[in-house]
Structure formats: C-alpha cells, structure tokens
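Chemist: with the sequence up front, the predicted model follows.
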Amino acid sequence: MNATLSKIDAGGRLIIPAHVRKALHLEYGGPVVLTLVDGELRVRSVAYAMAELQAHASSYLAGDDASVDAFLAARRAEAAKEEGASADTPDQADATTMESDRGA
C-alpha cells in the first residue's frame, strides 16, 4: 500500500499531492466522488466511478440472477394473459372488425 502524508488546510480542504492527482487522473476543478468505507476516505474521479458502476451493472445483468429471471417470467405471463384477454372481449373484436371495414 502506498501511503502519502498530507494535510487539511484552515479551510477544511484536503491537500492531494500532485503525484497522487496525476495517478488518479484528477484535474484542477474536476469533480470527484468521495466514499467513506470502514473509516477510510476514498477519492475517485467521476469518470472512474461511472466506469465502475457500468461494469458492475453489466456483470449483474449478464449474471443468472434468479430474482430477475423470476420477475421477467412473471411479467411475460402477465403480458400473455393481457393479450389473451383483450382478444377474447367482444368489444375489441367489434372494434377491430369496424376498423377493417373502414379500410383503416
């Protein structure tokens, strides 16, 4: 682990040395994401944080998550019921017939 000693100035700002900013691809005035984890402060560029979130979401979506599969199966069954019910109602059939008679 690379440790670097730094300071917090009178205004409460943390001084991040140039070599650390360069290693993290942090630019002057650029936004950062601060995260507290187990008593530690983690500093990441927004671009890095977004890339990490996208990678996490991609791996989650690519995985075989049973709850997602169950949700999708239930939604497909519900949609199939709705399609079957709407085709069985006389009003829908009459409306479809009337539209085809008008040339719609």
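Modeler: Alright, I've got the coordinates. Numbers count the residues shown, from 1 in each chain.
Chemist: from now on I want contacts and neighbour counts done on CA atoms only, so please keep to that.
Modeler: OK.
Chemist: give the helix, strand or coil label for Leu41.
Modeler: Following DSSP: H, G, I helix; E, B strand; the rest coil, Leu41 is assigned to strand.
Chemist: how about it, nearest residue that isn't a chain neighbour?
Modeler: Thr35 (5.7 Å; Cα to Cα, 6 or more residues apart in numbering).
Chemist: another one to put next to it:
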Amino acid sequence: MSSQAVKIIDGGKLIIPAAFRRKLGIDTGDTVVIELGEDGLHVRSLSSAVRRAQEIVREFLPEGTDLADELIADRKIEAEHE
C-alpha cells in the first residue's frame, strides 16, 4: 500500500495527491465516500462504494434473484389496488 504525508489545510481540507486520485478514479468535483475505521480514514470513489454495497446485498440474496424485477412487480400490484 502506498503512503504519503499530507497536511490538513484551513477548514480541515485534505489534499489527496494526484497519483492517488488517478488510482481511485476520482477527479475534481467528484463525490467520494469516507469511512472512519479503527485503523484510520478510508476514502473511496462513489462508484466504488456503490459496487461494494451491491456486493454486500448480493451475499444475502438467493441465486437468480432480480430486485429490480421484484420491485416492478410489487409496484404493479400496488397500482392495481389503487
């Protein structure tokens, strides 16, 4: 794992080195997700965080389950009852 010392500037801003941003696939203006772990602060791109969340959800779904299809079916049933 790469490391580099950086300073916190006014307002608590942390400058992420350009090489790290490129490696993470983030650019100026992008939204990132930060997590406070026992071992420090973790920064990841929003798309990476979404992929990880999807992986976690998939662990609890039976094989072949399509949540989008289930949601659409539920909405159709609800619409029929209105």
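Modeler: In hand now; what should we look at? Since we're looking at a predicted model, the values are computed, not measured.
Chemist: tally of neighbours for the residue nearest to Leu41 of the first structure?
Modeler: Neighbour count of Thr35 of the first structure, defined by other Cα atoms under 10 Å: 12.
Chemist: so what's it up against?
Modeler: 41-43 (Cα atoms under 8 Å, 6 or more residues apart in numbering).
Chemist: who wins for most neighbours among these?
Modeler: Neighbour counts for the contacts of Thr35 of the first structure peak at Val43, which has 16 neighbours (criterion: other Cα under 10 Å).
Chemist: aligned to that residue, what sits in the second structure?
Modeler: Counting by TM-score structural alignment, Val43 of the first structure corresponds to Val43 in the second structure.
Chemist: which parts of the second structure are strands?
Modeler: Counting by DSSP state E, one finds strands in the second structure at the ranges 8-9, 13-14, 32-37, 40-45.
Chemist: other SSEs contacting the second one?
Modeler: Contact analysis of strand 13-14 of the second structure by 3 or more Cα pairs under 8 Å, 6 or more residues apart in numbering; DSSP states H and E lists no helix or strand as a packing neighbour.
Chemist: tally of neighbours for Leu26 of the first structure?
Modeler: Using other Cα under 10 Å: Leu26 of the first structure sits among 19 other residues.
Chemist: so what's it up against?
Modeler: Contact analysis of Leu26 of the first structure by Cα under 8 Å, 6+ apart lists 32, 45.
Chemist: aligned partner of it in the second structure?
Modeler: The equivalent of Leu26 of the first structure in the second structure is Ile26 (alignment by TM-score structural alignment).
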